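Chemist: Quick one: sequence and predicted model below, then my questions.
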Amino acid sequence: MIRLGVIGTNWITDRFISAALSTGEYQLNAVYSRSLETAALFAKKYDSVECFDSLEGMAKSDVIDAVYIASPNSFHAPQAMQFIQYGKHVIGEKPLASNIIEVQDLIAEAQENNVVLFEAMKAVYTPNFFAMQKALPKLGKLRKVYLSYCQYSSRYQKYLDGENPNTFNPAFSNGSLMDIGIYPLSTAIALFGEPNSMTAQGTLLDSGVDAHGTLVLHYQDFDVTIAHSKVSDGVIPSELQGEQGTLLVDFVSECHGVKLHRRDEPVLDLTVEQDENAMRYEAEVFAQLVANKTVDHQGLIRSQIVSAIITQAREIIGVRFPADVI
């Protein structure tokens, strides 16, 4: 049983706690917030939870084995580092860190301290992701992949109204690539590995973060086009095209449905049943890694490739974060 602490008192933390508890592998023991009152208010729906307003206090306490980090993006790496150095396992919300240097530093520190570091990327752990992966050989020689995730941010109107919400503020390492594009990008890397090269385009807001953009990953004989946006909604499925057939994937961030279209054959629905809360599967994988003390795992390779691509893409389109200054 993993004794879990959480950083963050928002809806995504609640959703992860629900997913983690449903696996039977966790008990919630601690909640951190900058305000003890806020932590207590959040924790009151759970039993026997200790509340902290000191990160160091929770990191060095003996009431937790692992921490789930769901703070603003720019805080992910420094908070993860603090808990790693106190010997705690870390599951960090995506993105794991602001840039590739931070990711590499975290991995080195986790391995030095013999703890599990894990990026919470639900898209690549769902049953329907594996259904998609299993179906790839049925497509024949792969030629074109289009992965789309575009979601109008609930905070965009605040930005348009002249406010400065965290989600559009470079001080918090935000933007479309970091918050939205990372889902289809992680899916592509999980399916196909590191590309030979990459091109990137993005449209910047006055705040300095990207509103939307496109990545193209170039492999030996096919390419992957990734569309992402925080200022518009996408409704089309993602598509993987081969010489013998095409896969359609609904809502690539959770893989809600997978359909195989092979030439001159009936459409085959490959969708399998999966938990309504897709975070359950990443929670299960993290618990297995902790139980097996698997410090060096495949997810870290993917996280490094993804972070390196995003760091390079931001350089191309001109998105700079304070965290990038070394």
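Modeler: Sure thing, it's come through.

Chemist: CA atoms for contacts and neighbours, from now on please.
Modeler: Fine.

Chemist: what's Ala278 in contact with, if anything?
Modeler: Neighbouring residues of Ala278 by CA atoms under 8 Å, 6 or more residues apart in numbering: Ala19, Lys122, Ala123, Thr126, Glu254.

Chemist: Please compare the first structure with the one that follows:
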Amino acid sequence: MKLAIFGAGMIVHDFMKVVHDLPEIELRAILGTETDVPGMKALKEAHGIEMIYTDLAECLADETVDTVYVALPNHLHYHFAKEALLQGKHVICEKPFTLKKSELLALAAIAKEKQLILIEAITNQYLANYQAIKAQLTELGDLKLIECNYSQYSSRYDLFKEGTVLPAFNPKMGGGALMDINIYNIHFVVGLLGTPNAVHYHANIEQGIDTSGVLLLDYDQTKVVCIGAKDSTATIRSTIQGTKGSIIVNGPTNVLDSYAYEALKTPAVTIDRKVNEHRMYEEFKMFQQVIASNDQSFAEDRLAHSQRVMDVVEAALADAQINLG
């Protein structure tokens, strides 16, 4: 993979912590704004990135680049992913894929026409611990309840209350608790159970954006609660309860550091199958393999999952009467 990174924010700095564990990935370029240049120069020097660009067309014209990682603010994902696909680049796009399902479908159509890989960077779907949880679900008997709580007080919330609206709380930029952190819970659940029968979102809304909320998903006999908060905090934990046992994940659903399995009336057993300490390793290892082999079947399967997640997101936003973008 000959990679161009779009963006120079926190997620990019986090990615740089693991990219050198993936020798198949060549860092060919980084794209940002003029104000990003000092930071991009530091990243170039520290990590051996070949080129710095501030012009999208120039970056996409770089023939040494075959793949783009879109790590920009949410509202920019669609435009930059579309331009990359149109110029014949494979695209890895940070979550949330797009702000609207129609945008995701438009990107998928371009990727299919050009036989390019288009895939969402969503860590939990690729973690070995997640795959282990999926495999162990049958041991829990009939699934009754799932609760995922990802609540993390945001320093930006203080600024938001004072009148400074940054992207994380800007409805026009795809901000809010649902799109920022609860979406990890949605991916976690939809990856396990598929599309729910009903979706309801009870949100705390300030200035048109959800600062926290409770998402209810109905799967007939299985009832799901996904909590996401940026205006308050609590122990971050997920539980899956069945008639024969339970699984408890301590920590956020985008990390899945380990989990405890507890059969009925039996002491809990801690399970940890992770391959690398960094949560992004396993997804980018897979992305490299998929792009190298142009595995369209795998990419289509992952796009179908992302579309199911977007169905939940749109239903939740509509239920809470939140208008993004």
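Modeler: Sure thing, it's come through. Quick caveat: nothing in here was measured; it's all calculated off a predicted structure.

Chemist: Now the TM-score, please.
Modeler: The TM-score (TM-score structural alignment, normalised by the length of structure 2) is 0.94; 320 aligned residues with a CA RMSD of 1.5 Å.

Chemist: now, which of the contacts of Ala278 of structure 1 lie within helices?
Modeler: Counting by DSSP state H, the part of the contacts of Ala278 of structure 1 found in helices is Ala19.

Chemist: Any chance of CSV for the contacts of Ala278 of structure 1, columns neighbour count and distance to Ala190 of structure 1?
Modeler: As requested, these are exported to CSV (neighbours: other CA atoms under 10 Å; distance: CA to CA, whole Å):
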residue, neighbour count, distance to Ala190 of structure 1
Ala19, 22, 22
Lys122, 23, 12
Ala123, 25, 10
Thr126, 23, 12
Glu254, 23, 14
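
Chemist: now, which of the contacts of Ala278 of structure 1 lie within strands?
Modeler: Per DSSP state E, strands hold no members of these.

Chemist: can you confirm Ile30 of structure 2 is in a strand?
Modeler: Yes: membership of Ile30 of structure 2 in a strand is supported by DSSP: H, G, I helix; E, B strand; the rest coil.

Chemist: so who does it touch?
Modeler: Going by CA under 8 Å, 6+ apart, Ile30 of structure 2 touches Ala4, Ile5, Phe6, Gly7, Ala8, Met40, Ile49, Met51, Ile52, Tyr53.

Chemist: what residues are up against the closest residue to Ser35 of structure 1 other than its chain neighbours?
Modeler: The shortest distance from Ser35 of structure 1 to any residue other than its chain neighbours is 5.7 Å, reached at Asp53 (CA to CA, 6 or more residues apart in numbering). With contacts defined as CA under 8 Å, 6+ apart, the neighbours of Asp53 of structure 1 are Tyr32, Ser33, Arg34, Ser35, Leu36, Ala39.

Chemist: The third one maps to what in structure 2?
Modeler: Read it as Arg34 of structure 1. Taking TM-score structural alignment, Arg34 of structure 1 has Thr33 as its aligned residue in structure 2.

Chemist: how close does Asp295 of structure 2 sit to Ala234 of structure 2?
Modeler: Distance from Asp295 of structure 2 to Ala234 of structure 2, counting by CA to CA, to the nearest Å: 41 Å.

Chemist: Ok, Met1 of structure 2 next?
Modeler: For Met1 of structure 2, the distance to Ala234 of structure 2 (CA to CA) stands at 39 Å.

Chemist: Check Glu139 of structure 2 too.
Modeler: From Glu139 of structure 2 across to Ala234 of structure 2, the span is 29 Å (CA to CA).

Chemist: again with Pro171 of structure 2
Modeler: Per CA to CA, Pro171 of structure 2 is found 24 Å from Ala234 of structure 2.

Chemist: Those two - which one has more neighbours?
Modeler: Neighbour count, other CA atoms under 10 Å: between Pro171 of structure 2 and Ala234, Pro171 has more, with 20 against 11.

Chemist: In space, what's closest to that one - neighbours in sequence excluded?
Modeler: Excluding its sequence neighbours, the residue lying closest to Pro171 of structure 2 (CA to CA, 6+ apart) is Leu324, at 4.9 Å.

Chemist: those helices in the stretch 1-150 of structure 2, which residues are they?
Modeler: Taking DSSP state H, counting those that start in this stretch as the criterion, the stretch 1-150 of structure 2 carries its helices at 10-19, 37-47, 56-60, 77-86, 101-114, 128-136.

Chemist: PyMOL command for the buried members of the contacts of Asp53 of structure 1?
Modeler: Buried residues within the contacts of Asp53 of structure 1, by 16 or more other CA atoms under 10 Å, are selected in PyMOL with:
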select buried, resi 32+33+39
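
Chemist: among the contacts of Asp53 of structure 1, which recur in structure 2?
Modeler: Among the contacts of Asp53 of structure 1, the contacts conserved in structure 2 (both residues aligned by TM-score structural alignment, their matches' CA atoms under 8 Å) are Tyr32, Ser33, Arg34, Ser35.

Chemist: distance of the last one from Leu21 of structure 1?
Modeler: As for Ser35 of structure 1, its distance to Leu21 of structure 1 is 25 Å (criterion: CA to CA).

Chemist: quick one: contacts of stretch 90-102 of structure 1?
Modeler: Residues outside stretch 90-102 of structure 1 that contact it (CA under 8 Å, 6+ apart): 66-70, 73-77, 80, 83-84, 103, 115-121, 173, 178-179, 182, 286, 303-304, 307-308, 310-311, 321, 323-324.

Chemist: Please indicate which of those are buried?
Modeler: For the contacts of stretch 90-102 of structure 1, a neighbour count by 16+ other CA under 10 Å gives the buried set as 66-70, 73-77, 80, 83-84, 103, 115-121, 173, 178-179, 182, 286, 303-304, 307-308, 310-311, 321, 323.
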